[in-house]
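Engineer: pasting the structure only:
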């Protein structure tokens, strides 16, 4: 991520934090705006053009998104008047704002956990992952499929986020899109997400202990998602973003075999 994008994203997120009246309707409009920007390179390029003045870019937002709610237009104007390293970064930022807005509108829901569980369902069903990830499918149909699958099983925020992100894959697998959304929600709530893989289910006390250890290591509240994988034999494997802490028996055995093979 370029330095310009880093600063622009921070300013955009700060604008969302300061905004009032942010609800799921606003989140839905932001998701729609992100899709419109992605589908119209001339528009996203115009808003990311450093040569255009901030007032000129703000007018583009006002003209193009005139039918949206005032709070949505104000947030888009903030995004559009920042300096972005690439037009694609601007589009991703609007989608991130949408995810954060949905999570804040449904603050009591376990959105991270629900996104994680849906990601596991998708990863375990090749036909579903193919249907959602295929380039041949119509984006709106994919969104409606996700909404139908989740129904009342998840919070409204989770259903909105999941159904929206699958409509803009950006050459990524569905499980990766859901994982990114999960990380954004956790970040918005001041947490990091840890994926803990073990051979057998962990007790609540074990999960709490792992969370405390990780919180001390990363100086952040930790949201723990657990995965059962018999191949790890024993111990646990922990992943937080790109960091992997592997204390599994299978890994230690593999290391031993490699040393013996010399």
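Structural biologist: Nice, thanks for sending it over. No experiment lies behind these values; they were computed from the predicted model shown.

Engineer: CA atoms for contacts and neighbours, from now on please.
Structural biologist: Noted.

Engineer: show me the contacts for the closest residue to residue 188 other than its chain neighbours.
Structural biologist: Take residue 188 and drop its neighbours on the chain: the residue closest to it by CA to CA, 6 or more residues apart in numbering is residue 100, 6.2 Å away. Each residue near residue 100 by CA atoms under 8 Å, 6 or more residues apart in numbering is listed here: 184-185, 188.

Engineer: dropping in the other structure now:
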């Protein structure tokens, strides 16, 4: 997001955090209601445009949102959405994207309260790897001809009883409402959201063999010193790297693998 949408999202996150700091708020219920609002905004494009129309007073848009949602969702959700539509958005689509982010974050709050946020983050990463390496699974989960119920059933069959319930909820919501994204992009966004919930950066670390606990601690400490914040390591093993490790944080890659050094040597010889 850019411009006014970025500012509006930041304000929405602050209101969301203030709300969910109160442990009496049912985070799972909040997630379901915000997901329902996301679906409404996706479905009713004209409504979304009215609620983000910069020519309309913010209070009038908040009143409209309140009339539409009151009685359909709880008061906390109504207040959140009303606050969001009072803000200015660069694009009408950004409002729906922001509501979806808060829905997913609410589920992550539930995991955090249960002490399972680390598990959820790791499970999302591992499931993303499975999807990337299994063409048939990816095809089944992204098949436009398949019903949402069929896709949700497949996720429950794969993850039910093996993954945290929050992981299952997040993946089901994603595969049944991809909203124009690739499945891989959606899973990566969820993983980053989980890391942000703990105010951490995510580093994807690829090595030829599994790292020892000592190696993981040293790497984590080095990356934390480099970036000035705690870094969560998602570990991946790929024998083709031969040795060393490759680290990717966002768009930045730190490649210290033997394979990379061999490729560089080959390029120099060829040059």
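Structural biologist: Yep, that arrived. Predicted model, so just to flag it, every value in this text is computed and none were measured.

Engineer: what's the TM-score here?
Structural biologist: Comparison of the two superposed chains (TM-score structural alignment, normalised by the length of structure 1) gives a TM-score of 0.95, and 262 aligned residues with a CA RMSD of 1.5 Å.

Engineer: Okay, the residue nearest to residue 188 of structure 1 and residue 185 of structure 1: tell me how far apart.
Structural biologist: As judged by CA to CA, to the nearest Å, residue 100 of structure 1 and residue 185 of structure 1 stand 6 Å apart.

Engineer: And the strands in structure 1?
Structural biologist: Ranges of strands within structure 1 are 191-198, 221-228, 236-240, 243-246, based on DSSP state E.

Engineer: Pick the most buried one from these.
Structural biologist: Comparing these by mean neighbour count (mean count of other CA atoms under 10 Å), strand 191-198 ranks first with a mean of 22.

Engineer: about what we covered before: give me the aligned partner of the residue nearest to residue 188 of structure 1 over in structure 2.
Structural biologist: When structure 2 is aligned by TM-score structural alignment, residue 100 of structure 1 is paired with residue 105.

Engineer: Residue 73 of structure 1 too?
Structural biologist: When structure 2 is aligned by TM-score structural alignment, the residue opposite residue 73 of structure 1 is residue 78.

Engineer: Identify the residue nearest residue 109 of structure 2 in space, chain neighbours excluded?
Structural biologist: Distances taken as CA to CA, 6+ apart put residue 27 closest to residue 109 of structure 2, at 6.4 Å, once the chain neighbours are dropped.

Engineer: and what of residue 258 of structure 2?
Structural biologist: Using CA to CA, 6+ apart and skipping residues adjacent in sequence, the residue nearest residue 258 of structure 2 is residue 243, 5.2 Å away.

Engineer: which ones are touching that neighbour?
Structural biologist: 207-209, 257-259.

Engineer: same check, this time on residue 208 of structure 2
Structural biologist: Residues near residue 208 of structure 2 by CA under 8 Å, 6+ apart: 237-245.

Engineer: what do you get if the cut-off is 6 Å, keeping everything else the same?
Structural biologist: When contacts are counted by CA atoms under 6 Å, 6 or more residues apart in numbering, residue 208 of structure 2 is found next to 237-239, 241-243.

Engineer: Could you do residue 87 of structure 2 as well?
Structural biologist: residue 8.

Engineer: and it, what pairs with it in structure 1?
Structural biologist: For residue 87 of structure 2, the aligned position in structure 1 is residue 82, judged by TM-score structural alignment.

Engineer: Could you do residue 194 of structure 2 as well?
Structural biologist: By TM-score structural alignment, residue 194 of structure 2 lines up with residue 185 in structure 1.

Engineer: Residue 227 of structure 2 now?
Structural biologist: Alignment of residue 227 of structure 2 against structure 1 is given by TM-score structural alignment, with residue 218 as its counterpart.

Engineer: Can you give me the neighbour number for its match?
Structural biologist: 12 (other CA atoms under 10 Å).

Engineer: How about residue 193 of structure 2?
Structural biologist: By other CA under 10 Å, 21 other residues sit near residue 193 of structure 2.
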